[in-house]
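>>> requesting a structural model of the entry that follows:
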Amino acid sequence: MKNRKLNQWLWKWHFIAGIISLPFVIVLSITGGIYLFKSDVENEVIQGIQKLIPEEKSERLSYDKQWEIAQKNSKRKLNSVVLDDGDLSTEFIAGRFGGKQSVYVNPYSGKVSGTFKAKDTWMYSVRKLHGELLGGKVGTKVVELITSWMVVLILSGLYIWFPFVRGIKGVFTVRLKEGKRTLFRDLHAVTGFWISILLLIVLAGGFPWTDVFGGNFKKVQKWTNTGYPKTWSGRGLTSTVKEKRLSLDEMISIANAQNLSGKITVGLPKSVKSTFSVSNKTFPLSGQKMIHFDQYSGELVKSHNWSDVGVLMRARMWLMAFHQGEFGGWNWYLMFAIAVLLTLTSIAAIFSYIFRKQKGKLSVPKSPKSFKQNYGLVIAILFLGVIFPLFGLSVVLIYLSELFTNRKSLNT
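Here you go, the predicted structure:
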């Protein structure tokens, strides 16, 4: 049997947290759904730059010559080149992550066909709105706080709703003829139930990008040695210095001989002692490799497979890729469906509140006066507060606020 007093107490705080969070949740779900089209938007721009006119094809320039041209047209030092099939302009990259910029060189004419930065597309604004509400570091922490409470909302919502009053029948049916309040309440509850587990996985894939949780997660990876191997990025690896370095064409020939799948990138040496690196981005993630070669002899220095990556990093990368719908069509459509359904269930919750709200009152559910939190509940809250520090801080502030309010009411 369900603890009815606990149910009422959770319902009160589920309600309060929901009313505060829902406007933000709607923004996050809508922008998340839009951001799934990121590749389509960016690829359309890139294809316009990379696509070659058949008449332009003649004798192909060496990669070294193309690199010289690209470097002259880049204000930043180039760090890598993407291998192509010969029918596209060659992509040279400067920077990393969000600051990455690509310079495209026509391999036949030697002309720079264009440059590309993700920041130049309107999708970048969608990303900033989704990740930080256009509020910089403060906005990032607000998003982290809201997503932390979303975890609590999902868990408390499952307890409150299932199984209660309607039993198993309520999992599958929405009451259409019992008034608007009941209709929207059921739409919120039934839809929320069916996406709850997937939504928790989606949220888990978003947390690594956050400031506080993400920063702590990286520290745990470092302490437990469950991230990338130290030599994955080439740190600590050296080449035997000689008079002549391999040409970029020779290195790319070696890279092609590795028969890697997906998008293959050759990282350029950062100094006279560092190495060339060859990596690929492919799915499943288990097919990804990072291989380092002596920049003078071309000999293998270090080869890493995906199995060399620590378990926490592998889990993190899988969840982040799932979050972005990168595992193929099924993953993309699933993420888009979750974004749409989360928006609908959030809107349904707002309408449910509007139709239950009494005029002139907030209509906040009352919790039983005699209810005392048991050890299990306290431990669960403390556990979530440790995992999600911003949630923990907000709970402390709520507790202090309630304590102050209760003492004030006793003194009056």
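
>>> from now on I want contacts and neighbour counts done on CA atoms only, so please keep to that.
OK.

>>> hang on, isn't L199 packed against I338?
Yes - between L199 and I338 a contact is recorded at 7.2 Å, counting by Cα atoms under 8 Å.

>>> may I see the buried residues of the lengthiest helix in the chain?
Secondary structure of the chain per DSSP state H: the longest helix is helix 4-35. For helix 4-35, burial by neighbour count (16 or more other Cα atoms under 10 Å) applies to 5-15, 17-19, 21-22, 24-26, 28-35.

>>> one more to put side by side:
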Amino acid sequence: MQAVPQRGDEKPTHQLYLAAWRWHFYAGLYVIPFMIMLALTGLVILFAPQIEDLQYRDRMFVVPQGSVQPYTSQLEAVRKAYPEATIERFRPNPAPNRSSQVALTWGERELTVFVDPYTLAVLGEVDHASRWETIATEMHGTFFIKQEVSLPLVGKVNLGDLLIEIAASLMVLLVVTGLYLWWPRNGQGLYGSLLPRFKAKGRTFWKDLHSVPMFWVSLVVVFFALTGLAWTGIWGDRYVQAWNTFPEAMWNDVPKSEQNLESLNRSGEKLVPWNLENSKLPLSGSMAGKDGIPAGTPVNLDSVIQYVRDNGVNYGFWVALPKGKEGVWTVSASSMSRDVTDARKDRTLHIDQYSGKVLADIGWSDYSLGAKAMASGVALHMGTYGWWNQALNALFCLLIILASLAALRMWWLRRPAGIFRLAAPPLPKNLPLWKGAVALIVIKGILFPAAGATLLLVMALDYLIVRRIPALAGAIR
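Down below sits the predicted model:
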């Protein structure tokens, strides 16, 4: 294990090492609990399809027998079983041995109801709030915190979302400083750099279990952080998503409502692609749009599904029913809702509920470059590209958990016994290149506002309060 330089022999490289170590320590102190939580909940979300196939097998699978009944008949069977419910969307059975699904709201409950497409038997329901994926997604995104806070220049954001956004933003700082600390010094070879020294003892053993796995997954951590930030309230909604929303100017001749496509989502469940969430829903009732369902054909669930299948959507998708007299049929095949395994097959259509004309038909080719990058990145983040994607993501999550726990163990062994102290790495007396460090913080603040503001706040508290109160300064040292 590399010796830690003492304050008495502070060469410029030693001072920089101490400064990087100190920032790494403070960032890790905040980020590590979030990293463990995100990795654990990420594993649940990652394997949610397999979990639900086992958990709800009696409702999700059927025995093929004869012909599939009309989709309007399947929907009507659910209406009769839940006469007081508001039906929101329908998912035709994606395979011969699968049931169809109907998402509805019944009182205060959001339910998914399963219907046999051959016999029209209603097979049962699942409360959306009780699904493992819903619970894990809420934890993953907001920490179950419902409270909102108002921020200058930003407005209202969810507090839990903000805390996680700060952690995800600081992960980038954690990786950069971590790679600097990991860089082999003093002739350190393969073991301790690329492979752990399993025969080592004490802090050296735990240091290797922390630094080596994190080296191998460092770029993955940055990737997870950036694609995860796409869903956050500041960096995602106001910083990135706003510049990559589908250009509504492409359907200027179509009347639009005041509702965004995001209104079609459930809490903790994404239906529409990320880059369409802020787009406005079109309105039915005009003569706008291009020819869609043939004239004279009733515009209903059967004809809508037949049209989209005839036009290339021959895989899983959801159909959102029109809401009110001006609502539209919205068909969404999205990697975010696991309808497709490849973001390049994303497809979203809006169809006039009266004329059957297509008001919008949006696919991969219509996405901006940034939207394509985020759509494919989010799909990789969620593991939707196939078993190999799930296996790699699971391995990455486990390595992140191992490295995080090893970091906590390192700190526990290093801290003084018998007294409460954070035992932060020593602050160098004369930090070299301090102007460059300030410039990096400013740049980070521009790229990641939540993290930048947090770093400035911590520096201000340290300078104005902690250093001036001996008891606080002693607890940190």
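
>>> sorry, back to before: so what does the longest helix of structure 1 touch, helix or strand wise?
helix 122-132, helix 136-161, helix 329-356 (3 or more Cα pairs under 8 Å, 6 or more residues apart in numbering; DSSP states H and E).

>>> report the inter-axis angle for the second one versus helix 4-35.
Read it as helix 136-161 of structure 1. Following axes from the mean of the first three to the mean of the last three Cα atoms, to 10 degrees, one obtains 130 degrees for the angle between helix 136-161 of structure 1 and helix 4-35.

>>> kindly report the same for the first one.
Helix 122-132 of structure 1 runs at 160 degrees relative to helix 4-35, counting by the same axes, to 10 degrees.

>>> quick one: average offset of helix 122-132 of structure 1 versus structure 2, please.
By mean Cα distance after the TM-score superposition for structure 1, the fitted helix 122-132 of structure 1 averages 3.1 Å away from its aligned residues in structure 2.

>>> next, format the helices and strands packed on helix 4-35 of structure 1 as a markdown table and append mean neighbour count.
Output for the helices and strands packed on helix 4-35 of structure 1, formatted as a markdown table (neighbours: other Cα atoms under 10 Å):
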| stretch | mean neighbour count |
| --- | --- |
| helix 122-132 | 19 |
| helix 136-161 | 19 |
| helix 329-356 | 18 |
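
>>> P425 of structure 2: what secondary structure?
The three-state label given to P425 of structure 2 by DSSP: H, G, I helix; E, B strand; the rest coil is coil.

>>> coming back round to it: can I get the helices and strands packed on helix 4-35 of structure 1 in TSV with distance to V82 of structure 1?
Below are the helices and strands packed on helix 4-35 of structure 1 laid out as TSV (distance: least, Cα to Cα, whole Å):
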stretch	distance to V82 of structure 1
helix 122-132	22
helix 136-161	32
helix 329-356	24
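
>>> hey, where'd the strands end up in structure 2?
Shown for structure 2, the strands assigned by DSSP state E span residues 86-91, 100-106, 109-115, 122-127, 148-151, 155-158, 256-260, 280-282, 318-320, 328-333, 347-352, 358-363.

>>> ok, back up a step: just give me how far the longest helix of structure 1 sits from the chain centre.
Here helix 4-35 of structure 1 shows a centroid-to-chain-centroid distance of 20 Å under the convention Cα atoms, centre = their mean, to the nearest Å.

>>> could you do stretch 305-313 of structure 1 as well?
On Cα atoms, centre = their mean, the centre of stretch 305-313 of structure 1 falls 19 Å from that of its chain.

>>> equivalent range in structure 2 for it?
The aligned range for stretch 305-313 of structure 1 in structure 2 is 363-371, by TM-score structural alignment.

>>> buried residues in that stretch?
Buried residues in stretch 363-371 of structure 2 (16+ other Cα under 10 Å): 363, 367-368, 371.

>>> now do the contacts for G136 of structure 1.
G136 of structure 1 is in contact with no residue at all, counting by Cα atoms under 8 Å, 6 or more residues apart in numbering.

>>> and the gap between it and G99 of structure 1?
16 Å (Cα to Cα, to the nearest Å).

>>> quick one: contacts for T112 of structure 2?
Taking Cα under 8 Å, 6+ apart, one finds 101-104, 125-128 in contact with T112 of structure 2.

>>> picking up where we left off before, make a markdown table out of the strands of structure 2 and add distance to F198 of structure 2.
Shown next, in a markdown table, are the strands of structure 2 (distance: least, Cα to Cα, whole Å):
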| stretch | distance to F198 of structure 2 |
| --- | --- |
| strand 86-91 | 51 |
| strand 100-106 | 51 |
| strand 109-115 | 49 |
| strand 122-127 | 47 |
| strand 148-151 | 46 |
| strand 155-158 | 43 |
| strand 256-260 | 54 |
| strand 280-282 | 57 |
| strand 318-320 | 51 |
| strand 328-333 | 48 |
| strand 347-352 | 50 |
| strand 358-363 | 50 |
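
>>> so which of the ones you listed comes closest to K11 of structure 2?
strand 148-151 (41.6 Å; Cα to Cα).

>>> give me the contact list for the closest one.
With contacts defined as Cα under 8 Å, 6+ apart, strand 148-151 of structure 2 is touched by 155-159.

>>> make it 10 Å
155-162 (Cα atoms under 10 Å, 6 or more residues apart in numbering).

>>> what do we get in structure 2 for R127 of structure 1?
Match for R127 of structure 1 (TM-score structural alignment): T137.

>>> much appreciated, bye for now.
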